[in-house]
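S.K.: What follows is a predicted structure for the sequence shown.
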Amino acid sequence: MTMDQAGREQLVRALAAAVIDHAEELTRLDQAIGDGDHGLNMKRGFEAVLADLPATAAKPLPDMMKAIGMTMVMKVGGASGPLVGTFFLELGKALPGEPARADLVAATAKAIAGVRARGKSETGQKTMLDVLVPVQAAFAAGGDGAALKAEAARAAEATVPMLATRGRASFLGERSIGHMDPGARSSQLMIAAAADALGGEV
């Protein structure tokens, strides 16, 4: 995958818009089972990422990802910042300058492993991993952008009947059932945005 500075900036803007445009929805989801700050925190983080453009997009792809990750860690409160930030940081560490599809598959697996370790969580616990893991598996199996978007939507919806056993939502016990996990939804939004921005590259 070869991406020039304009393409890298387009990708960042697409990721940011996906989150910022849905900040109120993410907040409502988090009000139901969390602290109610997921949307606002993620919006703040991506506004800070946008503020660093176009300088961030002038960096090679791995360095750009690491810069996004560091901004998210520094600017986003709650659990979201460290977890989303870790994903981008680990992605940047694992990516070569011009990754082939196999490199992207391997790098996303390492990034997910970083999130799993940071959050001390696994799939089935009603977290962002419940979207990231199945989408990465679909990617590894050869899924194109449309397939990844569909899998992300399916996986986010699948968190609704789950019982939360990690994070703030776990405090609610059975009352966490019946609500989509906000981290899963924001992950779905970012995956869809990336698939659209990358087009035939995915």
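M.R.: Good, I have the coordinates.
S.K.: contacts, neighbours, all on C-alpha from now
M.R.: Noted.
S.K.: Tell me how many other residues surround the nearest residue to Arg118 once chain neighbours are set aside.
M.R.: Leaving out its chain neighbours, the residue that sits closest to Arg118 by CA to CA, 6 or more residues apart in numbering is Leu83, at 6.7 Å. Neighbours of Leu83 under the rule other CA atoms under 10 Å: 24.
S.K.: Leu83 in helix, strand or coil?
M.R.: Three-state assignment for Leu83 (DSSP: H, G, I helix; E, B strand; the rest coil): helix.
S.K.: That one and Ala117 touch, don't they?
M.R.: No: look at Leu83 against Ala117 with CA atoms under 8 Å: they stay out of range, at 9.5 Å.
S.K.: List the residues that contact the nearest residue to Glu90 once chain neighbours are set aside.
M.R.: Nearest residue to Glu90, sequence neighbours excluded (CA to CA, 6+ apart): Ala111, at 4.7 Å. Counting by CA atoms under 8 Å, 6 or more residues apart in numbering, Ala111 touches Thr86, Phe87, Phe88, Leu89, Glu90, Leu91, Ala94.
S.K.: Could you do Arg185 as well?
M.R.: For Arg185, the contacting residues are Leu26, Met128, Ala156, by CA under 8 Å, 6+ apart.
S.K.: Only the buried subset of the residues you listed, as a PyMOL command please.
M.R.: PyMOL command restricting the contacts of Arg185 to the buried ones, with burial defined by 16 or more other CA atoms under 10 Å:
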select buried, resi 26+128+156
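S.K.: Please list the members of the contacts of Arg185 that lie in helices.
M.R.: Leu26, Ala156 (DSSP state H).
S.K.: Show me which of the contacts of Arg185 is closest to Ala184.
M.R.: Sorting the contacts of Arg185 by how near they are to Ala184, with CA to CA, puts Met128 at the top with 4.1 Å.
S.K.: ok, so what distance separates that closest one from Asp63?
M.R.: For Met128, the distance to Asp63 equals 24 Å [CA to CA, to the nearest Å].
S.K.: quick one: buried residues of stretch 21-35?
M.R.: 22-34.
S.K.: Next one for the comparison:
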Amino acid sequence: MSSFTRSDLTDLFRAFAQRMAAERTLLGELDGEIGDADHGVAMADGFEAAARALANVEDENQTLGDGFTLAGQVLLNAVGATTGPLYASALTRAATTFGPVQEVPFDHLPALIPAIFEGVERRGHGKPGDKTMLDAWWPAAHVVTHESDSSSGTVECLRAAAQAAAKGAEDTRAMMASRGRAARLGPRSIGHLDPGAVSAAALLDVLASWAADHERLT
């Protein structure tokens, strides 16, 4: 059985960073409609900084827990605003989930999704339907914890979670924001996608694609 290693974590964050860079303009435009237009820059710069930090300190003594903690700390400093603390808490939760080991069985990878959802939920005190990133993370976590079983492969589980997140992000268009800067718009926030949910869905799409490539190459 293949494993998910500390080196794989660095590679995964490189893939995250590449996707956030590609989505930078779109996310900025979406955020400009209901926020302050900085979400694309923040996500692109933050994940690039996290990927770079993970690569710089990667050695035989680094555990997965150390890696997730480091990535969270970097995102906290590089992203700031609301998104930075939320993802910092999410990755701290992931550090606890994966623990002080240098690798885990590959089929443990989907556990990253509910860990991130729980970290964001606890830090932000939000709920699905608030028109936030939780509207992407929650359906993805639900797939992992309630809809997948031992007969589902890791990649199939992650693909289903990514699809659920994409639908969740699209569903934010019909929602009225009740948290964050967009909440100031009230009913005027209806008809716009939430940029945090869109970026979350993109990260989940990357996770599924990265896992498929990893499985094919091992």
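M.R.: Received it, and whenever you're ready, just let me know what you need. All values reported here derive from a predicted model rather than from experimental measurement.
S.K.: thinking again about what came up before, give the aligned equivalent of the residue nearest to Glu90 of structure 1 in structure 2.
M.R.: Matched across to structure 2, Ala111 of structure 1 falls on Ile116, judged by TM-score structural alignment.
S.K.: Helix or strand: which one has its match?
M.R.: helix 112-124 (DSSP states H and E).
S.K.: Run a quick neighbour tally on the nearest residue to Phe13 of structure 2 once chain neighbours are set aside.
M.R.: Among residues not flanking Phe13 of structure 2 along the chain, Ala51 sits closest, at 5.0 Å (CA to CA, 6+ apart). For Ala51 of structure 2, the tally of surrounding residues (other CA under 10 Å) stands at 23.
S.K.: Going along the chain, name the helices of structure 1.
M.R.: Assigned by DSSP H, the helices in structure 1 fall at 5-20, 23-33, 38-51, 61-75, 80-94, 101-119, 129-140, 145-157, 182-198.
S.K.: of all these, which lies closest to Gly173 of structure 1?
M.R.: Short answer: helix 23-33, nearest of the helices of structure 1 by CA to CA, at 9.8 Å.
S.K.: by how many degrees do that closest one and helix 38-51 diverge?
M.R.: 150 degrees (axes from the mean of the first three to the mean of the last three CA atoms, to 10 degrees).
S.K.: and the residue nearest to Phe13 of structure 2, what does it touch?
M.R.: Thr10, Asp11, Phe13, Arg14, Ala17, Ala71.
S.K.: which of the residues you listed still touch in structure 1?
M.R.: Counting by both residues aligned by TM-score structural alignment, their matches' CA atoms under 8 Å, structure 1 reproduces these contacts from the contacts of Ala51 of structure 2: Phe13, Arg14, Ala17.
S.K.: Kindly state which residue of structure 1 is aligned to the first one.
M.R.: In the superposition onto structure 1, Phe13 of structure 2 corresponds to Val12 when matched by TM-score structural alignment.
S.K.: Give me the distance between the residue sitting furthest away from the middle of structure 1 and Ala164 of structure 1.
M.R.: Relative to the centre of structure 1, and counting by CA atoms, centre = their mean, the farthest-placed residue is Glu174 at 26.1 Å. Applying CA to CA, the value for Glu174 of structure 1 to Ala164 of structure 1 is 8 Å.
S.K.: Touching both of the two, which residues are there?
M.R.: By CA under 8 Å, 6+ apart, no residue touches both Glu174 of structure 1 and Ala164.
S.K.: which of the contacts of Arg185 of structure 1 also appear as contacts in structure 2?
M.R.: Contacts conserved in structure 2 for those, using both residues aligned by TM-score structural alignment, their matches' CA under 8 Å: Leu26, Met128, Ala156.
S.K.: What is the nearest of the residues you listed to Gly183 of structure 1?
M.R.: Nearest member of the kept ones among the contacts of Arg185 of structure 1 to Gly183 of structure 1, counting by CA to CA, is Met128, at 4.7 Å.
S.K.: Chain neighbours aside, what residue packs nearest to Val131 of structure 1?
M.R.: Nearest in space to Val131 of structure 1, with sequence neighbours left out and distances taken as CA to CA, 6+ apart, is Ala155 at 5.1 Å.
S.K.: since we're on the one you found, how many residues are nearby?
M.R.: 22.
S.K.: What lines up with it in structure 2?
M.R.: Applying TM-score structural alignment, one finds that Ala155 of structure 1 aligns to Gly168 in structure 2.
S.K.: Give me the distance between that match and Leu75 of structure 2.
M.R.: In this view, Gly168 of structure 2 and Leu75 of structure 2 are 24 Å apart by CA to CA.
S.K.: likewise Leu158 of structure 2?
M.R.: 23 Å.
S.K.: more crowded one of these two?
M.R.: With neighbours defined as other CA under 10 Å, Leu158 of structure 2 and Leu75 compare such that Leu158 has more, 30 against 27.
S.K.: In structure 1, what sits opposite that one in the alignment?
M.R.: By TM-score structural alignment, Leu158 of structure 2 lines up with Gly145.
S.K.: That match and Gly199 touch, don't they?
M.R.: Yes: judged on CA under 8 Å, Gly145 of structure 1 makes contact with Gly199 at a distance of 6.8 Å.
S.K.: Let me have the contacts of Ala111 of structure 1 in JSON lines, extended by neighbour count.
M.R.: Converted to JSON lines, the contacts of Ala111 of structure 1 look like this (neighbours: other CA atoms under 10 Å):
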{"residue": "Thr86", "neighbour count": "27"}
{"residue": "Phe87", "neighbour count": "27"}
{"residue": "Phe88", "neighbour count": "28"}
{"residue": "Leu89", "neighbour count": "26"}
{"residue": "Glu90", "neighbour count": "23"}
{"residue": "Leu91", "neighbour count": "26"}
{"residue": "Ala94", "neighbour count": "19"}
